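In: have a look; sequence and predicted model below, questions after that.
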Amino acid sequence: MDLTVAWAFIIAFAVFAYVVMDGFDLGIGILFPTVTVGHGRNRAMNSIAPVWDGNETWLVLGGGGLLAAFPLAYAVVLPATYPLIIAMLLGLVFRGVAFEFRWRDERHRGFWDLAFFAGSLVAAMSQGMVLGALIQGIEVSDRAYAGSWWDWLTPYTLLTGLGTVAGYALLGSTWMIWKLSGEVQEHAYRLATRAAVATLVLMALVSVYNLAMLDAYRARWLEMPNILFASQVPLLTLIIAVALFQSLRKRRELAPFLLSLALFLLGMAGLGITIWPNVVPPGITIWDAAAPERSQAFMLVGVAIAMPLILAYTAWAYWVFRGKVGTDGYH
């Protein structure tokens, strides 16, 4: 068994878990200004109150796993994206503070609502731009970052940032469809349709941009025999998109959220096809960046213990708060 490949999938799983779990509550923050002031916003926020901070466990696991299992990748990616990482962390901190203070400082609730929105938007945009900066390639010399402070700022990273914001808005709106009822739910149906259109358009634009960016990316998608397997991703995306719009039109409640998660899963599959086996495109593979095998094996024991515990308490939290948020604002 190749431990390096196993660790690559562990980190990919942690990143995906973070994106889908923290994505919907960031999405609610992004959509917050559109929700009715007062009772509507309170219900939207209460729908994520039991789980939002636990969702960020996966961000810690993904970042810590990257440092432990692929230290070279960590040492290159962070200096290349420091402004974005700092902005993301500040956004998450400010958002967390706003989440608590809006209940305790009613005189300034409008300010904290704005802070909740701004923190969510900055965090989502930063995450998408970090992804874009990674995919477009990072300049490396002598196993260290050799680019400038502003290499991350390009039209492509802005596009991936907007795509992430739209995708999180889709997750947030479909979460509100599932967890809320009445006027807020009807509003969420309208938001979900618009967010789905924006997400799919931006996914298509990013995909086309990827094909034009590097010859290696184009070869992984369009050359034989790769195209026989890679073509299934856009085909499945189209099928899921049609099913998503149908579920919204038929006023389904859980299906839109699950189908939105499927879109994110396909997006991550497409990302994997694009950059594999690189962890830092265009030239650092997962094996180049990997920690010694003994270290990987030692850490794997810890993950084998910790990850089931994280999955268990996460599943328990979602199960306990599985119902809708009522008109009184409580589960």
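Out: Arrived safely, thanks for sending. Residues are numbered from 1 along each chain as shown.
In: rest of the way, CA atoms for contacts and neighbours
Out: Noted.
In: now the strands: where do they sit in the stretch 101-250 of the chain?
Out: 140-141, 144-145 (DSSP state E, counting those that start in this stretch).
In: format the ones you listed as a markdown table; extra columns: distance to residue 312.
Out: Converted to a markdown table, the strands of the stretch 101-250 of the chain look like this (distance: least, C-alpha to C-alpha, whole Å):
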| stretch | distance to residue 312 |
| --- | --- |
| strand 140-141 | 40 |
| strand 144-145 | 38 |
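In: which of these has the highest mean neighbour count?
Out: For these, the stretch with the most neighbours on average is strand 144-145, a mean of 16; neighbours defined as mean count of other C-alpha atoms under 10 Å.
In: ok, and what's touching that one?
Out: Here strand 144-145 makes contact (C-alpha atoms under 8 Å, 6 or more residues apart in numbering) with 75, 76, 77, 79, 80, 138, 139.
In: quick check, nearest of those residues to residue 275?
Out: residue 138 (12.4 Å; C-alpha to C-alpha).
In: contacts only, for the closest one.
Out: 77, 80, 145, 147, 280, 281, 282.
In: and those residues as CSV, adding distance to residue 191?
Out: Formatted as CSV, the contacts of residue 138 follow (distance: C-alpha to C-alpha, whole Å):
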residue, distance to residue 191
77, 34
80, 35
145, 41
147, 40
280, 35
281, 35
282, 37
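In: among those residues, which ones are buried?
Out: Among the contacts of residue 138, those classed as buried by 16 or more other C-alpha atoms under 10 Å are 77, 80, 145, 280, 281, 282.
In: for residue 100, find the nearest of the strands of the stretch 101-250 of the chain.
Out: strand 144-145 (38.4 Å).
In: so which elements touch the longest helix seen in the chain?
Out: In the chain, with assignment by DSSP state H, the single longest helix is helix 182-213. If you count contacts as 3 or more C-alpha pairs under 8 Å, 6 or more residues apart in numbering; DSSP states H and E, helix 182-213 packs onto helix 155-179, helix 215-222, helix 232-249.
In: make TSV out of these and add distance to residue 267 and mean neighbour count.
Out: TSV is the format used below for those (distance: least, C-alpha to C-alpha, whole Å; neighbours: other C-alpha atoms under 10 Å):
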stretch	distance to residue 267	mean neighbour count
helix 155-179	10	27
helix 215-222	14	16
helix 232-249	8	16
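In: okay, one more to line up with it:
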Amino acid sequence: MDITIVWAAIIAFGLALYVVLDGFDLGIGVLFPLFPRDDERALMMSTVAPVWDGNETWMILGGASLYAVFPMVYSVVLSALYLPLLLMAICLIFRGVAFEIRARSRRTRHLWDLAFICGSAGATFFQGVVIGSWLSGIDVEDGRFAGHAFDWLSAFSLFTGCALVVTYALLGCAWLIMKTHGDLQRRLYRVMAPLGVLELALVAVVSVWTLSLSPMFDARWFHSNLLPWLAPVPVLVALIAYGMRKAILHRHDTLPFVLMLAFVLLGFAGLLVSVWPCAILPGVTIWDAAAPRSSQLFTLRGALIVLPVIVAYTTLGYRVFRGKTRHADLHYH
């Protein structure tokens, strides 16, 4: 068994769960400006109150794993993308503080709402910038970052940042539809339809733009033996979009969120297919960037203990707090 591939799979699994779980969490903050009433905002925050901080565990797991198993990726990416990662961290801090304090300070609640909105949207945007910058490629020489401090700043990375904001907002909208009822839920259905159309347009642009970044992407999708497996992807996207439209028209509670999970995971899988087996684009593979096998084995023993625990308490948290969130259950009012 190739332990480097095992570790790549573990990190990919953790990142996928982070995108899904913290995605709808951040998306709620992005949607805040569309719902100005204080009672509605309190209800929206209460839908994620029991689980929101645990969602970010997966980001910590990913960062710690990169540091231990793929130290070159950790050092190069941190050096190349230091500014957007720092800004993302600052936004997450503001968002976390606002989440806890807004309910305890009525006089300044509007300022904490603003901090929650800016923190959520800012963290999402800079996550998208990091993804776009990574896809665009990072200059590496002798295992070190060889570019400039603002190489990450490009039209493509800014566009992917905006696209991720819309993606998380749509994911958050689907989550809130599943967790709320009444007038708020009806208004969320109305918001979801135009957001879905915008999301499809942005995904199409990002997909075409990504293919133009490197011949590697074009060759992977159109000139490789994976073509029979990749050809159904646009069909699956169309089926998900059609299912989403029907789910909104028929006012399904849970189906929009399930379909959004499928959509996001399909996009994540497409990203992995595009870059495999590179850890740093354009040409540093996971084996080039990996720590010695002995270090990987030692760290894997700890991961085999920690990972099931994280999965267990995450699953338990969502199971215990499943179902609709009602005003009587408000945590943040």
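Out: Perfect, I can see it now. This structure is a prediction, so every number in the text was calculated from the model and none was measured.
In: tell me how the two chains score on TM-score.
Out: TM-score of the superposed chains, computed with TM-score structural alignment, normalised by the length of structure 1, equals 0.98; 331 aligned residues with a C-alpha RMSD of 1.1 Å.
In: and the longest helix of structure 1, how far out from the chain's middle?
Out: Chain-centre distance of helix 182-213 of structure 1: 14 Å, with C-alpha atoms, centre = their mean, to the nearest Å.
In: repeat for stretch 120-127 of structure 2
Out: 10 Å.
In: please enumerate residues in contact with that stretch?
Out: Contacts of stretch 120-127 of structure 2 (C-alpha under 8 Å, 6+ apart): 26-30, 84-85, 87-89, 91-92, 95, 160-162, 164-165, 168.
In: quick one on the thing from earlier: tell me which of the contacts of residue 138 of structure 1 fall in strands.
Out: Applying DSSP state E to the contacts of residue 138 of structure 1, the entries found in strands are 145, 280.
In: re earlier: nearest to residue 185 of structure 1, of the helices and strands packed on helix 182-213 of structure 1?
Out: Across these, residue 185 of structure 1 has its closest neighbour in helix 155-179 (5.0 Å, C-alpha to C-alpha).
In: by how many degrees do the closest one and helix 232-249 diverge?
Out: Angle, helix 155-179 of structure 1 to helix 232-249, by axes from the mean of the first three to the mean of the last three C-alpha atoms, to 10 degrees: 40 degrees.
In: which strands or helices does helix 155-179 of structure 1 pack on?
Out: helix 3-31, helix 39-48, helix 109-135, helix 182-213, helix 255-275.
In: tell me the most buried of these?
Out: Using mean count of other C-alpha under 10 Å, helix 109-135 ranks as the most buried of these, with a mean of 23.
In: that helix vs structure 2, mean deviation?
Out: Superposed on structure 2, helix 109-135 of structure 1 shows a mean distance of 0.4 Å to its aligned residues (mean C-alpha distance after the TM-score superposition for structure 1).
In: please convert the helices and strands packed on helix 182-213 of structure 1 to CSV, extending it with distance to residue 67 of structure 1.
Out: Converted to CSV, those look like this (distance: least, C-alpha to C-alpha, whole Å):
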stretch, distance to residue 67 of structure 1
helix 155-179, 23
helix 215-222, 26
helix 232-249, 30
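In: on that earlier part again, between the contacts of residue 138 of structure 1, which is nearest residue 273 of structure 1?
Out: The shortest gap between residue 273 of structure 1 and any of those belongs to residue 281, at 12.5 Å (C-alpha to C-alpha).
In: residues near the spatially closest residue to the closest one that is not a sequence neighbour, how many?
Out: Nearest residue to residue 281 of structure 1, sequence neighbours excluded (C-alpha to C-alpha, 6 or more residues apart in numbering): residue 137, at 4.7 Å. Residue 137 of structure 1 has 17 neighbouring residues, counting by other C-alpha atoms under 10 Å.
In: and residue 137 of structure 1, how far from residue 145 of structure 1?
Out: Applying C-alpha to C-alpha, to the nearest Å, the value for residue 137 of structure 1 to residue 145 of structure 1 is 11 Å.
In: same check on residue 156 of structure 1?
Out: Relative to residue 145 of structure 1, and taking C-alpha to C-alpha, residue 156 of structure 1 is found at 20 Å.
In: what of residue 63 of structure 1?
Out: In terms of C-alpha to C-alpha, residue 63 of structure 1 sits 18 Å off from residue 145 of structure 1.
In: kindly report the same for residue 325 of structure 1.
Out: Relative to residue 145 of structure 1, residue 325 of structure 1 is positioned 48 Å away (C-alpha to C-alpha).
In: hang on, residue 251 of structure 1 in a strand?
Out: No: assignment of residue 251 of structure 1 by DSSP: H, G, I helix; E, B strand; the rest coil gives coil, placing it outside any strand.
In: now it. Nearest residue, chain neighbours left out?
Out: Nearest to residue 251 of structure 1 is residue 189, by C-alpha to C-alpha, 6+ apart, at 7.7 Å.
In: mind telling me what that neighbour corresponds to in structure 2?
Out: Under the alignment (TM-score structural alignment), residue 189 of structure 1 maps onto residue 189 of structure 2.
In: from what I see, that match and residue 246 are in contact.
Out: No: the pair residue 189 of structure 2 / residue 246 is not scored as a contact, 11.6 Å apart, by C-alpha atoms under 8 Å.
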